[in-house]
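Peer 1: got a sequence here, can you model it:
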Amino acid sequence: MEGNVRPFAYIAIPAEANVAACYPDTADSDAATTLRELGVTAQSAAWRLGMPEFDQGGGCWARDRPNLGGLPDDQAYATWSSFYLDAKALRPYLEQSAQQRGYKWMSVCVYAFCPQYAYDLGSDVVLLERNIDEVSGMSPGLAMVRGAARQNDGRQWGIDISTYRYWNGGPTTFDDNGRLVTGWSPSVFERSMYAAFMAGADVILNEAAVYGYGAAERGRNPLGVVVGDFADFSMRRHPDRGIPEVPMAILQDHFSGYEPQFGEFDQYPHKWYRKNPYTQGDRMLSGLLEVAYPGYRSWGTIVPNAPWRVAGPDGTLDTQATQAAYRRALAAGDADPRIWEPMGSTRWGESIDVITDRARLDTLLRYRIVVLANSGPTAPDLHADLTEYVRRGGTVVVNASQLVPGPDPLTGVQISAERRPADGVLWSDGTVIPESPFNYVRIVPGRDAEIVATTTDGSPAIIGHKLGAGSVYLTTADRLLDATGRDLLASGLRLLDERQADVATVRVEGPPLQYLVNKVGTSTVVTLINTDVGGSTWQGRLRFRTDAGSAHVNEWTADAPVESLVGAEEVVVDATVPPFGVRVYGIQPGR
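Peer 2: The predicted structure is shown next:
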């Protein structure tokens, strides 16, 4: 295995964790020797998978886990971590480095809050399980696991792709005619694999599935075709996906335990296994994610007017009857399950990472824009790192409620403790932006401040401040949210739109969809993922920012040339994506 470039995972859960009843085939009393005999070292592309789905809501791993309800976030975090390190007796394994163990340790998280903490525990690589409607969706999950990995010295990360669909009560299987019996349509797998790959995942782990027909697995069933085609794309034709463009980070509270909302039963603003309400910082993070990933909360829901939704006598959802009705709808053979599989889109592409207030300067410097969504007040060491980050050319967007009242050197303003109501914002270009009622913090701007926007009564709403080679934007609306604490203000969205446009290398025009941007050498690659649950073909336009006088454009899934138009400092491509499909456009600028 030494020097092996293909990932290799050996599932071996320590017996001390006492979860063997759920994982009967994973016992190895001397996994270190087994791995050593296989030639595995701390430098190999191989891992010991010692904590699969360890943060699960139920099952063996969750047995005897303390109830976190009512605990402050820092205590909930400490209790949760101690349970795995001490009650599950994993501390001796996780406190060692990969070099000390002789191998790397892999963990698989179920919930999106978990990857940061799995790295804290000592994991070398963390996968986040997606593609199951009992947890949140690919967006914003990608941002949370990738951000956690980057914050932890660029450790490896990946996506674990489940085959199980809760709403029809089974894994993805097909009959001998290629008809879906239970699980997800193949297009969900295709879109998930492309998203994970182009987002930069080091590992994509497809959970066990049947890819052929019958007991002998002859030929390829529809899932086998999709997985085989993706393997051909990612491992043979286009193994170099380059570097994902991720210019923005959203910074949250480290101990938050924040979990994105999703599904039929998890739309409430709760976290830590549904036990505790969102904090003010969590609500700001949620508001930002709502605009960055429109519709992400629809993942795992039952689409409106689904014919298989069954209500009980009291009008509430009858889960078992609904699952049975879904299976009958699939068995009838005339239904397209793809219209029942909603997922979110991306306003700015998968161009965001979620990091925490434990991030230091080296992490901040990975990004061109950092938006604070922590509860505050900002700790002195983070405040100092943010100041240096801006001096070196970064852009920070911070809210007055995250800063201590008094003079603030980062923003160049005097911050008061006074709050006032407002219901509109006047932009510096004269545009009036009506807003839902909100409260704002009174500030006194410095002499060199740029007044980007005011409330309609003339008080500063957004202030720009130059510092060294970078800029700070201070927003005064409380958490940048309306008075209900839920929705991001339209003026805040305009500020973020403008900052994102400053750094984007591609502008995607057209109906909502999920997209990703990568740099492959001198080429720019855009992956377009059609998320329209209505089944429409996506038609739009890509505007690549370049000063090249010519360009060559290829569509990678078909390896076919595409026409383009070279204009003033841009190359324009008319793009289409079939219903529920994926297309990948790469532009190579000429000389």
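Peer 1: for the rest of this, base every contact and every neighbour count on C-alpha atoms.
Peer 2: Will do.
Peer 1: V432 touches D423, doesn't it?
Peer 2: No: V432 lies out of contact with D423 (CA atoms under 8 Å); the separation is 10.8 Å.
Peer 1: hey, where'd the strands end up in the stretch 51-200 of the chain?
Peer 2: Secondary structure of the stretch 51-200 of the chain by DSSP state E, counting those that start in this stretch: the strands cover 104-109, 125-130, 156-161, 164-165, 170-171, 173-174, 180-182.
Peer 1: run through who's touching stretch 39-51.
Peer 2: For stretch 39-51, contacts defined as CA atoms under 8 Å, 6 or more residues apart in numbering pick out 1-14, 35, 98-99, 101-108.
Peer 1: would you mark the buried spots in stretch 105-123?
Peer 2: Residues of stretch 105-123 classed as buried by neighbour count (16 or more other CA atoms under 10 Å): 105-119, 121-123.
Peer 1: take those residues and keep only those in helices.
Peer 2: Using DSSP state H, the subset of these located in helices is C114, P115, Q116, Y117, A118, Y119, L121.
Peer 1: filter the contacts of stretch 39-51 down to the buried ones and hand me the PyMOL line.
Peer 2: Restricted to buried positions by 16+ other CA under 10 Å, the PyMOL selection for those reads:
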select buried, resi 1+8+10+11+12+13+14+35+98+101+102+103+104+105+106+107+108
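Peer 1: among the contacts of stretch 39-51, which are located in helices?
Peer 2: L35, A98, Q99, R101.
Peer 1: could you also give me the structure for this second sequence? I'd like to compare it with the first:
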Amino acid sequence: MKKFDIFGEIWQMSDYYYEKHMLSQNGDYPMPEPDGYPVPYPMRGIFERSKEEGLFSAFRIGGDFWPRDFKLKALDPDQQRIQIDMLRGTTDYKRPENAELQLSYEDFAEHYCNAAIDFALAHPGRVMLCAVGEIDSSHPWPKDHCFRTRKEAYEFFKYNCFHTKVGSCDPDTLYRHLKKRGLSPEQVNLMMHGACLFAIPYFFEWGFPHIEIERGLGTSLNMQVSLAYLRGAWKQFGRKARWGIDFSTHQPNYNQCCWYDENGTRLGGFTESMTLRCWMSAWMGGADYLLCEGSDYTHWVFQKDGSFGLSALGEAAKKFAGFTLRSGIDRGEPVVPGAVMLDYYNGYEQEYGVSLMRPYVWGNCLPCTNTDLNISCVLDAFFPGQREVSAHTEHVRHPECGYSTRQEYLKLLKKKTDMRYLEKGVLTPTPAGDSIDVVWDTAPPEVLREYKVLIPAGAAVLPDSVLDEYVAQGGTLAVGMEKLTPEMEQKLGIQKEKPLGSDWDYDRLALTDGSFFSDGLRYGFTRMKFPSETKILAVNSRNIPVVAEIPYGSGKVLLCTVPLGQDVSGSALLGVWSHILQNEVKKHLPVEFDSRGILEIAVNRKENGGLTLALFNSTGESWQGGILFREPVSSVREVFPQECSLASVGNRITETLEPYSVKILTTENS
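Peer 2: The predicted structure is shown next:
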């Protein structure tokens, strides 16, 4: 059974940090309103109480570990995994008590790095050093010029990741000290902490033994897409790194974390419901660990007399820890039949919080084209609604947002208004389940063959051998016409016909079996001649083929004659193409279901062959429906939020899911 850890903070908010952030009015930390109560932080008491409540199995030291080593001494690496956050080195250097040391920054950094490195070496495999971080989201992109090519942008990014000081991130100093001591990143369990999607595969390729991606803070926020990127990169680059999610509760518009007044009323951040569902999504999605960022204050309610107790989020954390750390439930490994393939140099990000609520490429230093937008269009097919996360908290973009200023937002929170309806896009319904990974077009054939269905998106370039080494071996390649080379067309026995001025339309497209149709998008297409064994799957109103199934060896090619399978504006995939992609992936899942635009389902395979299923409802409507198991099962149990056996009729069960809730089920094979 795969190990899972939950990290909490240890004494993160010292008096110095609290005063510093209050003076700078930094929204990263609880910020009382002028009429609010002063928030005391009894850090040592919180740490001891966290252990008593069993909230965490591991802890993060958020800086200030040298020259004072009391945090290091408070933890036992044999009992708890430890993460040392070295990203506050430049901040710690400026602490008043450290100024008394009269050291240059270079000398201070040497002592600081060596203290963390020595601690990691003394406890091999138990201590992670988070020493390079947020170099993707805080990258120093050029302001006065653009890049000539995407490869040039990548090289610029890579150089800065290893050499440029960004905020408190100082990789140059770190690597200099590692080299001086003859140590590799693997020997000291070095971690890369990121926040953007586009860079995730590079972190795995560059060999970081630990990779942590922060979610819930304001970049491309959808959890399912983030997990797809992480899983795919982990598989593509050798399954070597341990990876996890740092879940930050910062509500994207206000950038205020989850915290509570003395009455236990939440005054910022995501709702407890959303946070719990995201934690559970990380656990089901294959993460090795979860960091509950800011747990020193998000998990507690503080009183004026210095006493404190668990907040509503703290109670949820206790429940989550009891289930994931101590229940003995085997979560299994995610069942992922599909892979979306991207160009190695794509540099594509869907949004950057509330400051850039639109897609951009390589730090907005290259044009974002319709080909780039195809990445979002394909992801939308599997996670509809995943693009707009931060935007739902903007009154201008979404009039249903119940507030238009920070002051109105706080008034609603103080009235305990239900804000869950605004938390859209973070977790979305899944018509085909959480069933895809994201890989790069440099993935070797043995990695591609792990997936039943391969879907190139954006500017991905198919390997020359893809037909013989993937499709002929039993794989399904779902591809737009523009991705095939002349050699591939010849092997498939297809031929382009002479184009006509009427090779575009704005009409109804339909599956040839009459089961589905779509319309309302303008598109262009290529007229094709197909071999006799081809099965036409979809046609337009003129009965011209739009999607065809072409057998090849033991597999097949699903070919869309519309470039990229999307409309001419790049806003969405054609409905029939999206439907075909969903169904092709869904049929390889061991369960059958109907999401009806409400249900998100994640399916994992346990070591004993049974299944663990997570059912998520992130909408305001109840879901009730059947789940059909495509394999014999002897029993089905609900194990979260309660434990009970479920009655089945044959291999089918009926389930009900309340709004904004999650259930975990397990099965045993007959």
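Peer 1: what value does the TM-score take for this pair?
Peer 2: The TM-score (TM-score structural alignment, normalised by the length of structure 1) is 0.85; 561 aligned residues with a CA RMSD of 3.3 Å.
Peer 1: tell me if L412 of structure 2 really is in a helix.
Peer 2: Yes: the assignment for L412 of structure 2 by DSSP: H, G, I helix; E, B strand; the rest coil puts it in a helix.
Peer 1: how about it, what's its match in structure 1?
Peer 2: Applying TM-score structural alignment, one finds that L412 of structure 2 aligns to A329 in structure 1.
Peer 1: relative to Q323 of structure 1, how far out is that match?
Peer 2: A329 of structure 1 is 10 Å from Q323 of structure 1, where distance means CA to CA, to the nearest Å.
Peer 1: okay, and the common contacts of the two?
Peer 2: Common neighbours of A329 of structure 1 and Q323 (CA under 8 Å, 6+ apart) are W308.
Peer 1: compare the two (neighbour count), which wins?
Peer 2: Legend: neighbour count by other CA atoms under 10 Å for A329 of structure 1 and Q323, higher for Q323 (21 against 18).
Peer 1: what about the closest residue to the more buried one other than its chain neighbours, neighbour count?
Peer 2: Leaving aside its sequence neighbours, Q323 of structure 1 sits nearest to N168 (CA to CA, 6 or more residues apart in numbering; 4.3 Å). N168 of structure 1: 25 surrounding residues under other CA under 10 Å.
Peer 1: and L365 of structure 1, by the same measure?
Peer 2: 18.
Peer 1: same check, this time on D229 of structure 1
Peer 2: 14.
Peer 1: cool, and R494 of structure 1?
Peer 2: With neighbours defined by other CA under 10 Å, the count for R494 of structure 1 comes to 13.
Peer 1: E497 of structure 2: neighbour count?
Peer 2: Using other CA under 10 Å, E497 of structure 2 has 10 other residues around it.
Peer 1: no, scratch that, I was asking about S24 of structure 2
Peer 2: The burial count for S24 of structure 2: 8, using other CA under 10 Å.
Peer 1: tell me where the stretch 1-150 of structure 2 has helices.
Peer 2: Applying DSSP state H, counting those that start in this stretch to the stretch 1-150 of structure 2 gives helices spanning 15-24, 43-53, 70-74, 89-93, 96-99, 105-122, 150-163.
Peer 1: which strands and helices sit next to the fourth one?
Peer 2: For helix 89-93 of structure 2, the helices and strands in contact under the criterion 3 or more CA pairs under 8 Å, 6 or more residues apart in numbering; DSSP states H and E are helix 105-122.
Peer 1: could I get the buried residue list for the helix it packs on?
Peer 2: For helix 105-122 of structure 2, by 16+ other CA under 10 Å, it's F108, A109, Y112, C113, N114, A115, A116, I117, F119, A120.
Peer 1: can I get those in CSV including distance to W362 of structure 2?
Peer 2: Formatted as CSV, these follow (distance: CA to CA, whole Å):
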residue, distance to W362 of structure 2
F108, 34
A109, 31
Y112, 33
C113, 31
N114, 34
A115, 36
A116, 33
I117, 33
F119, 37
A120, 34
